[in-house]
Structure formats: C-alpha cells, structure tokens
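K.L.:
pasting the sequence and the predicted model now:
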Amino acid sequence: MLALCGLMAGFAARAAQPPLNANDWNFVLVPAFERGADNNLTPAGLNHSLRFGQLLTSLTAGKLGQLKQVYALTLSADGADMTPLESIQPYALLNYQPVKVVRLNAGGPSDYNSPAYFVQQLQATQPRGIYVMAMPEPLRTTVAKALTGTAPPADGRSYLVASGQAGALKLSAYPDQIAKVSAYPDIALPPRSACPQTPVTIKAKPPATLRPYTSQTALLVRHVEAHPGGSFENGNYVCQGQWRALGANRILLDKIGRKPDYVYTSDPGNIIDCGAACSYIRPSLTVAPFAIQYRLPLTLAPFQWEDAADLAMALFDRDSPYFKRPAAGSAILVGWEHAHIEKAVKYLFGVVYQDPKAAARIPAWSYEDYDTVWELSTDRDGALTFRNSCEGISTAALPSTCPAFPQ
C-alpha cells in the first residue's frame, strides 16, 4: 500500500496541467467513469463525464488544431460496454469532434487488433498530435504500458497523459479533482410547444402467418439535434441536442406510461459509420441518459442502423432472430435515425402486416424535425396501432450553447 501511495504521489507531483506540446505525441488516457450494474454509467458517472468534458476542454483550448482523434475503446469481450463512449462524448460535443468507437481484442503486441498492436499501428500511420482515448480499466493500464512501458496504478479519478517523442513517451497522472455528484443532472427545458406533425392514428390487423409480439408498446424517437449547418457530419449531436437528451426523460416516461422493459438502439460500433474517424453515435447517446436515469441497460441492435426491415421485424415479429424477449407485455423505448424509423414503420405495415394502404398513410418525417415521437402498439391479438405525438420541445427554443455544470 505504501508503495502504491508513493507511486501515485510521484505521478501527481508532476505539472498541474499536461504540456501537450505541439511536436510531441500526446495520448490523453481517460478512465471510463462510474459504471452501474449494466452497460451504462451511473448518474454519478454521467455527472463526472459532463464535468470532465468541461475540464478537458479548458486544457485543450487553443490546441484543437493538434487534436487528431477522440476514441472510445473497449475490449470485444465486453463490446456492449457504453461507458467509455458515455465518458468522453461530452468533451467531443463541446469541441465539435467525432468519436471513433473501437473494439480491441485481447493479446500481445504481435496479435492483430490487440491494444499494443492498435497503438503501434496508430504511431506508425498517423501524425503526431493529441489523441484522446477513453477506456475501462484494466484496458487503460494495458494501453499505458504499451505506450510507455509503465503500468500506472488504477485510479478512476485521474487521467493519464503519455507524451514525448516516439519510443520515449513518459507517463504522468493528473487528478481531475471533480467532486462526486450522485443525483441525475435533470435540466430545465423551455415551455412546451405544438407538435410538428398532424396527429394521425393508423391500424392494421395481423396476417394469419405472423406471430406478433402482443400487448406491446414501442416508443420511437429520433436522435436529438445534429447538423448545425450545411453538410456538417461528425456522427455526434450538437449542444441543442444535449439539452433535449438530458432533459426530456420525464416526458418520454409519461408517454410510455411506465418504466420500459428495454431501451433499444443502434450499436455505435456499427461497421456502417460516417467515415474513418467517425462512428455514428448519436442515436444511442440520445436514449442513454434515459437508460442511466432509470437504471436500464442499453440493448444494442445486432444489425446495422440502416437495416430498416430488421428493425421492424425485431420489434414486432417473434420469428425475427434479433431481440428475443417475452411474447407479450413489453414496453420499449427505441432510439434510431429518423429516415430509417420511417422506413421501418412503413415496412412493418406494408410487408410484415401486409397492409400497403395503411403503410401509405404513414406521415413523412421531416429532416428538421427532432421533436416528433411515434408510438406503435399491439393489442392482445397482435393488431397494430400507430400514433404520432411529440415531446413538445421546439429546436428553436433550445440554447445553442451546451448546459454548464459546476466543477
């Protein structure tokens, strides 16, 4: 114990802030913050991530030109672990950065896609600069040792910086000094507004060949605000979206009518992403705060986010190989991309329920509409009902700057 304390004291005694020199390699190794019993952060971990995002933003201010990539790293054996992504996304959001989700395999330096192999390849193929990486322990220890030859003590409230020239990186630890806050960060939203879509109710009876999930309710929401202008795309959402993602949970809970059994969303590690440096993270991170507040795991779809037919069948066809659950009585919150929600619902009515006339009545979901909520429900016989409503939160009323949290 004395040796451990001495080692930590040696790390902490170094500079109060990392130098992050322009001509050096700078690897900022962030711990995945407090994890709950499932695959998400706890409310305390979410608070930690929000405040750490502000801290790291201040440390990299004026140096974003040196920032080459933000990573969320997990081991493939625990690939559904959302905590690295949830821990570092607030920093990426504040700085308009993408996050690349990478799943590594166990193994040594010569093993393909191992932690050591990953950092070797990065240094061999990428330019020097700042690389921010969030990951769980003991993966962070493994990466630190691969970079520097030094294994730091595990400490979930310090970030590590490995910096220097190739082959001579030195490791330093910096306590973040962020106080623990256990309450969910419930933020106030603007007054409720009218819904963008005209309300409509559409019904269809199940065909004899279908084995539907019965007495089920699925609430489908689009990812929160993104695309601040033009063709901007980084896979993340923007500050207006953070207000909605953090603040709309009670509205969604009221619409479902009870705590749902599942929060279902696209996998941010999908092979269909938005570029070599960009994972499509915003649908899952839209519903992650709800899952965190109500202590639910995120169930990640085992198919790609563009597979609208698979989404439709996973939700309502018991013969789908995906998302197995009890045949009746489930309540599900679904976070997805809006165009593929629309395609999935039209496929559900037109193909699964074999009612093309009902499918033709499904409204279009506007590119500018982040407020709409679609509800799909079945009765005890599997008859399907579609209803549309909204959260009642106008995008124009949401602040363009992210919410601030006291350090």
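P.N.:
Perfect, thanks for sending it. Residues are numbered from 1 along each chain as shown.
K.L.:
drop to CA atoms for contacts and neighbour counts, all remaining ones
P.N.:
OK.
K.L.:
all strands for the stretch 51-200 of the chain, in order.
P.N.:
Using DSSP state E, counting those that start in this stretch, the strands of the stretch 51-200 of the chain run over 67-75, 100-104, 130-135, 158-164, 170-175.
K.L.:
show me what the first one is packed up against.
P.N.:
Secondary structure elements in contact with strand 67-75, counted by 3 or more C-alpha pairs under 8 Å, 6 or more residues apart in numbering; DSSP states H and E, are helix 83-94, strand 100-104, strand 130-135.
K.L.:
for the longest one, packing partners?
P.N.:
Looking back up the chat, that one is helix 83-94. Counting by 3+ C-alpha pairs under 8 Å, 6+ apart, helix 83-94 packs on strand 25-31, helix 43-59, strand 67-75, strand 130-135.
K.L.:
try the shortest one
P.N.:
In this structure, strand 100-104 packs against strand 67-75, with contacts taken as 3+ C-alpha pairs under 8 Å, 6+ apart.
K.L.:
Leu67: neighbouring residues, count only.
P.N.:
17 (other C-alpha atoms under 10 Å).
K.L.:
cool, Ile256 as well?
P.N.:
Ile256 has 17 nearby residues by other C-alpha under 10 Å.
K.L.:
for it, which non-adjacent residue is closest in space?
P.N.:
Leu219 (6.7 Å; C-alpha to C-alpha, 6 or more residues apart in numbering).
K.L.:
just Leu56 next, same as before
P.N.:
Closest to Leu56 by C-alpha to C-alpha, 6+ apart is Tyr91, at 6.8 Å.
K.L.:
separation between that neighbour and Val30?
P.N.:
11 Å (C-alpha to C-alpha, to the nearest Å).
K.L.:
the residue nearest to Ile256 - that's part of a helix, no?
P.N.:
No. Assessed with DSSP: H, G, I helix; E, B strand; the rest coil, Leu219 is strand; it does not lie in a helix.
K.L.:
structure B:
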Amino acid sequence: MPIAREMTPRSSAIRRLLLAALLMAAEPGMAQDRAQVAQQYRTWLEQTVWPRASAKGVSRSTFEAAFDGVKLNWDLPDLVPPGSKPATPKRQRQAEFGLPGRYFSRGAIDGATSVGRDMARRHAATLAAVEKRTGVPGRIILAVWGRESGYGRVDIPHDAFEVLGTKGFMSTRAGYFTDELIAALVIAEAGHVSARSMKSSWAGALGQPQFMPSSFLGYAADGDGDGRADIWGSEADTIASIGTYLARHGWDAGRDWGFEVVVPPSVSCTLEGPDQGRPIRDWESMGIARVSGRPFPEAERGAEGFLLMPAGRNGPAFVVTPNFYVLKDYNMSDLYALFVGHVGDRIQYGMGDFAGRWGEVGGLYRSDVAEMQRALEAQGHDVGGVDGLPGFKTRRSIGRWQEASGRPATCFPEARMKDSLRP
C-alpha cells in the first residue's frame, strides 16, 4: 500500500493482552474503561470528524451511514487509549527488520510469479494500453498488484470506517489516520462505493491495489472505459490505478529498476544509499559487475545508479536506478521494492533466484535495533531516526562505526553488536 508499513498484527488474544498491560501501566487514575473511551470516541466523531467532513462536502446521511453500528476495534495494533502512554513493543519481527531473506520465501515468490504470468496473458491489452499511457512496464504493475492483494484474491475483511475511525481516534499516528478517515468519507459521498461496503486492510488500505483513501482520490483511474474508477471489482481499473500512481511519482520509462551485482571487498558497503549516487559506469570502474556477467546496458551506463545492500555484506547486492525509489513511494521498504522488481523480472523474463544468498542475520527485536541506533546517534551518526528499522542510513552508519573501530564492515545489525553499541 502507498504508505509506510506498520507492525503486522499478531493474534487477537496477544493484542488484547498487550493492550490490557498498556492500560494497567498507565499513570494511576489515568487509564479509562472501554465504555468511557467509547463515549469519548462518539464525541470526537461529532466534534472533530463531522465538521471537517462537512467542510469537504460530505452529507450528514453519508456520515451517519459510515458509522452506523461501528465501534472501536480494540484488536488493532499501535493503539494509545486516552490517558495512556504509547507502548514500546519489544517483540516486533516482521521481515523488514527481521531476517531479510524471509521476505522472499519460496511460496511468495513462486505464487506471485505464476499467477502474474497468467494475469499477463489475460490482461495483455489493458497492460499494453496502460504502459503506453503511463510508461510503467506491465510486469511492474503486475508485481505490485500481486504483492498487495494476490491479484485480488486476498480477502480484505475489515470495515474501513471501523479501522480508520479507531486509528484516527487513538493510534500512534492519529493525525494521519484522521486525514485518511476524512478522505474515506469523501469517497463514500462521491458514490465510488457505499459506506457500509467499504472494506479495508487492518491499516485502512482499500481495494486490490491497497490504496489508502487519499491515494484513491489522487490516483485511482478508469481502465475499462466505463467512466468509473473501481479498485474493488475491476481488474482493468486496478491495473490503470497502479500505473497512474507510479507514473505520477516519477517513473522513468527509459530506465530499468536495477541490477543484481557483485560488490568486491574493495568497495565499502557504506557507499549505499540514494544520496550517494554516481553514474553506473563509475560503479563499474570500481569493480562492481552484474552477476549475469553481461555488461550494463549502454543506455544505463551514463545515468545515475545507487548501491543497495539490504542485508549489508550478508546478502545480495544491487545497483538500482531512481525507479527503485519510485517503488518505495508505494511502500517505504527496500525489501518491498526489491520484491516487486524481482517478481516483475521473473514474470516477463523468466529470471531465476538472486545469485547472492541471504545470510542468517536479523531476527533481532526492534527494540535492540533502536538501542543500537541511539548509540550511533550519540556518536554523531545519522541513522535516519530511532525507529528500530535497519534502513540504509542505519546500515551504513553501522558500517562506518565498524570501519572506525577497526572491524570489517558488514553494514547490518547483528546480535553480537549489542554489547558494544549501547547508548
């Protein structure tokens, strides 16, 4: 979905226990029972949400239909009930900050590829038309669609107004979700889908491309010529909407997304990042070569490329183009963008697995990574924020710390670093 990912929800029972612990840990007398919170929620809807929705042209009947029978969903993650303090969950192991290789599981890769090839045949005319109009390759659109909703086959079970209302009222990103709630009301008012039929993911993302409501309003497109943008039921509209989103975020039709490469020991992993780009021919002159043994395309050699090492020295390496970062605009995860590019190549070109192998790294608690980030910040490194996620700034900061302390640079957080990297 075109937003930054949040923690993947665990089982309902575990979430309820965590929330109960959070409420009990609040300052004495501050935590309130659920009935009181529910009443505050209704007041918030009337006093905060309704005036904003009305100002956007939402009718009272649409507003009331949206929240008819809707209650707070206490099973959602990252909730901060009134009177409580935000928790710092310890056990957060989803793929983006766990074992990177798990993101590329055999089932996920093979399933997205095989169904994607079927969809390429079924929707060849639509894909060709959208590619001609937007410049975004059909294989990339298919890979995004496959990752987001399994080509429309994944169940999207949640009531969008329950999710967005709950998270707008009491989540760690309440302002963001309140804005998305207003956008969802605008969608319902316009008649794209009825309020009671608007289903979403646990994070509020809608339809087959998993657009947040504001993204629907900005990028949903009509791909079948019926005058509507139906990302719930129309596969052609889904294809057109994904292509439109990527095109408007800057997809360069003249370039690929990236190339798997071999990075020799003489090239430091600390050179990674979208702010350290250089012409691909310069990377080539440093000894970086494609794993296939083929030269970089001549049209790419004079254009800017960026080193990407999502597991540091413990996994595959890539030289990527600005299009890779357009994919990250859809979902702010290096692994997500890499998955999409890789599956797209498999769909169209029949490519195999990455030549580089994912090492047994990761598996750390997010809080462990955050502790390392605080220690690196204290030493003057720019880690990109203390969020427990090993993004490129954290990875190369680890590498710089390793090099400065006489260690071989691996550019990825490891358990053995915990004792040496404490705030």
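P.N.:
Received the coordinates, thanks. Everything numeric in this text was worked out from a predicted model, so none of it was measured.
K.L.:
TM-score of the superposition?
P.N.:
In this superposition the chains share a TM-score of 0.28, using TM-score structural alignment, normalised by the length of the first structure; 189 aligned residues with a C-alpha RMSD of 6.9 Å.
K.L.:
neighbour count winner among Tyr91 and Val30 of the first structure?
P.N.:
For Tyr91 of the first structure versus Val30, neighbours defined as other C-alpha under 10 Å are more numerous around Val30 (26 against 23).
K.L.:
mind listing what the residue nearest to Ile256 of the first structure touches?
P.N.:
Applying C-alpha atoms under 8 Å, 6 or more residues apart in numbering to Leu219 of the first structure gives the contacts Lys255, Ile256, Ile332, Leu333, Val334, Val373, Trp374, Glu375, Leu376.
K.L.:
just Lys203 of the first structure next, same as before
P.N.:
Ala358, Ala383, Leu384, Thr385, Phe386.
K.L.:
and the furthest pair within these?
P.N.:
Ala358 and Ala383 (12.6 Å; C-alpha to C-alpha).
K.L.:
give the residues shared as contacts by those two.
P.N.:
By C-alpha under 8 Å, 6+ apart, the residues touching both Ala358 of the first structure and Ala383 are Lys203, Ala204.
K.L.:
other SSEs contacting the helix or strand where Leu376 of the second structure lies?
P.N.:
For Leu376 of the second structure, the host element (DSSP states H and E) is helix 366-378. Applying 3+ C-alpha pairs under 8 Å, 6+ apart, we find helix 366-378 of the second structure packed against helix 392-404.
K.L.:
which elements pack onto the host helix or strand of Leu315 of the first structure?
P.N.:
Here Leu315 of the first structure sits within helix 308-316, counting by DSSP H and E. For helix 308-316 of the first structure, the packing partners by 3+ C-alpha pairs under 8 Å, 6+ apart come out as helix 338-347.
K.L.:
from Leu19 of the second structure, how far off is Ala53 of the second structure?
P.N.:
Taken as C-alpha to C-alpha, the span from Ala53 of the second structure to Leu19 of the second structure is 30 Å.
K.L.:
likewise Leu217 of the second structure?
P.N.:
For Leu217 of the second structure, the distance to Leu19 of the second structure - C-alpha to C-alpha - is 33 Å.
K.L.:
more crowded one of those two?
P.N.:
A count of neighbours by other C-alpha under 10 Å puts Leu19 above the other of Leu217 of the second structure and Leu19, at 21 against 15.
K.L.:
helix or strand right after the helix or strand harbouring that one?
P.N.:
Using DSSP H and E, Leu19 of the second structure sits in helix 12-25. Sequence-wise, the next helix or strand downstream of helix 12-25 of the second structure (DSSP H and E) is helix 34-44.
K.L.:
got the buried residues for the next helix or strand after that following helix?
P.N.:
Moving toward the C-terminus from helix 34-44 of the second structure, the first helix or strand encountered (DSSP H and E) is helix 50-55. Applying a neighbour-count criterion of 16 or more other C-alpha atoms under 10 Å, one finds Trp50, Arg52, Ala53 buried in helix 50-55 of the second structure.
K.L.:
surely the second one and Glu180 touch.
P.N.:
In this case it means Arg52 of the second structure. No. Between Arg52 of the second structure and Glu180 there is no contact under C-alpha atoms under 8 Å: 11.8 Å.
K.L.:
identify the contacts common to the two.
P.N.:
By C-alpha under 8 Å, 6+ apart, no residue touches both Arg52 of the second structure and Glu180.
K.L.:
quick one: the residue nearest to Leu56 of the first structure from Ala162 of the first structure, how far?
P.N.:
19 Å.
K.L.:
and Leu46 of the first structure, by the same measure?
P.N.:
25 Å.
K.L.:
wait, what's in contact with the nearest residue to Leu311 of the first structure once chain neighbours are set aside?
P.N.:
Computed as C-alpha to C-alpha, 6+ apart, the closest residue to Leu311 of the first structure that is not its neighbour in sequence is Ala344, at 6.2 Å. Taking C-alpha under 8 Å, 6+ apart, we find Ala344 of the first structure in contact with Ala308, Ala309, Asp310, Leu311, Ala312.
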